[in-house]
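A.B. asks: Requesting a structural model of the entry that follows:
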Amino acid sequence: MVATNEFSANIELQHIYLEAYSERYHSLRQYFEAYYCYRHNLVTRQGKPDWLQIFHFARPSMKASACKTRKETVRELALPLSVITGKLKALVRDEELTVEAIAEILDEHLEYVILSRFEWQKLCQLGFEDRMPPSFFQPSDPGYQDVMIRFSLAGIEF
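C.D. replies: Coordinates of the predicted model:
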């Protein structure tokens, strides 16, 4: 099964490569999620990616850990989709897009966390549902490249 998952993960990487190469970034989320599921063996008995298993696999916040049902929680990328997509756009711009480069970016940056719905609403109120705060991009700031900075600013603890 592991070999099958590796094969399927590689197919997802090739999908991502084709979409990024064609500059069709709008559909990357589904391929990222499938890649993540295959990489972490989060699959159904039929070998299909199972996004529901992300809720049990990903790191929950303190408040999400206290939630009684899955419906009270939200799965969220630790680094927003827009930031990961931006990294792929830079590869395309610099003519360095390869399947291997995509795998390196995703293996380093594609991580899910589980939040309570209240915490997700707090992120949205601060405008961090799909972007990082400016401090993430400023080398002189203590929050520079801190993947968890948007959660910290929203008062979300892990």
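A.B. asks: going forward, measure contacts and count neighbours with C-alpha atoms only.
C.D. replies: OK.
A.B. asks: Just give me the neighbour total for the residue nearest to V92 when sequence neighbours are not counted.
C.D. replies: Spatial nearest neighbour of V92, chain neighbours left out: Y21 (6.6 Å); criterion: Cα to Cα, 6 or more residues apart in numbering. Y21 sits with 18 neighbouring residues when counted by other Cα atoms under 10 Å.
A.B. asks: to compare against the first, here's another:
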Amino acid sequence: MKDLNAYHANLELQHIYLETCAERFQYLELYLEGYYCYRHQCVTRQGKADWTQIFTHAERSMAASQVVDHKQLVRLFRLPRSVLTGKLKTLVRDNELTLSRLEQCLDEHLDYVILTRQEWQQLKAAGFENRMPADYYRPDSASYQQAMSRFQALGITFPA
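C.D. replies: As a prediction, the model looks like this:
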């Protein structure tokens, strides 16, 4: 089964590569989710990507750890999709996009977190649903390139 999951993950990676090369970034989310699911064995018994398993696989906030009902939880990319897309655009711009560089980038930056609906509303209200805090981009900041900085800025904590 692992070999089949690796095969499917590679197919999703190739889709992401083609869409990135064509600079059609608006279509990436579906492929990113599929890649993540196959990469982390979040699949059904029939071998299909199963996004619901992300709820059991992804890291939960401290508050989300206390919630059992999936309907009270929200799954989000650890980095907003726009930031992840920006990293892919940089690979294209710098003419460094290869399958291996893409895979390295995704394995390093593509991850999910689980929040409560209240935490998600807090994130939206602060404007961090689709962007990172300014300190994420400042090399002299302690939050520079720290994927968790948007959650830390709002006091949303995760187990150590």
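A.B. asks: Which residue of structure 2 lies farthest from its centroid?
C.D. replies: D140 (25.0 Å; Cα atoms, centre = their mean).
A.B. asks: tell me the strands in structure 1, going along the chain?
C.D. replies: Using DSSP state E, the strands assigned to structure 1 run over residues 59-60, 73-77, 112-116.
A.B. asks: Quick check: which of those strands is buried the most?
C.D. replies: Of all the strands of structure 1, strand 112-116 has the most neighbours on average by mean count of other Cα atoms under 10 Å, namely a mean of 23.
A.B. asks: superposed on structure 2, where does that strand end up, distance-wise?
C.D. replies: For strand 112-116 of structure 1, the mean deviation from structure 2 after alignment is 0.4 Å (mean Cα distance after the TM-score superposition for structure 1).
A.B. asks: quick one, longest helix in structure 2?
C.D. replies: helix 2-21 (DSSP state H).
A.B. asks: what's the average per-residue distance for that helix once overlaid on structure 1?
C.D. replies: By mean Cα distance after the TM-score superposition for structure 1, the fitted helix 2-21 of structure 2 averages 0.5 Å away from its aligned residues in structure 1.
A.B. asks: Show me what that helix packs onto, helices and strands only.
C.D. replies: Helix 2-21 of structure 2 sits against helix 28-39, helix 81-93, helix 99-109, with contacts defined as 3 or more Cα pairs under 8 Å, 6 or more residues apart in numbering; DSSP states H and E.
A.B. asks: Would you indicate which residues of that helix are buried?
C.D. replies: Neighbour-count burial for helix 2-21 of structure 2, counted by 16 or more other Cα atoms under 10 Å, picks out 5-6, 8-17, 19-21.
A.B. asks: Same check on stretch 21-31 of structure 2?
C.D. replies: Buried, per 16+ other Cα under 10 Å, within stretch 21-31 of structure 2: C21, F25, L28, Y31.
A.B. asks: Same question for stretch 138-157 of structure 2.
C.D. replies: In terms of neighbour count (16+ other Cα under 10 Å), stretch 138-157 of structure 2 has its buried residues at S143, A147, M148, S149, R150, F151, A153, I156, T157.
A.B. asks: now those residues in TSV, with distance to T85 of structure 2?
C.D. replies: Putting the buried residues of stretch 138-157 of structure 2 into TSV (distance: Cα to Cα, whole Å) gives the following:
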residue	distance to T85 of structure 2
S143	20
A147	14
M148	17
S149	18
R150	17
F151	19
A153	22
I156	24
T157	25
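A.B. asks: Among those residues, which one lies nearest to L99 of structure 2?
C.D. replies: Nearest to L99 of structure 2 among these: A147, at 22.9 Å, using Cα to Cα.
A.B. asks: ok now do the closest one, which residues does it touch?
C.D. replies: The neighbourhood of A147 of structure 2, defined by Cα atoms under 8 Å, 6 or more residues apart in numbering, consists of R78, L79, Y136.
A.B. asks: Look up how far E108 of structure 2 lies from it.
C.D. replies: 10 Å (Cα to Cα, to the nearest Å).
A.B. asks: I156 of structure 2 now?
C.D. replies: From I156 of structure 2 to E108 of structure 2 the distance is 22 Å (Cα to Cα).
A.B. asks: This completes my enquiry, with thanks.
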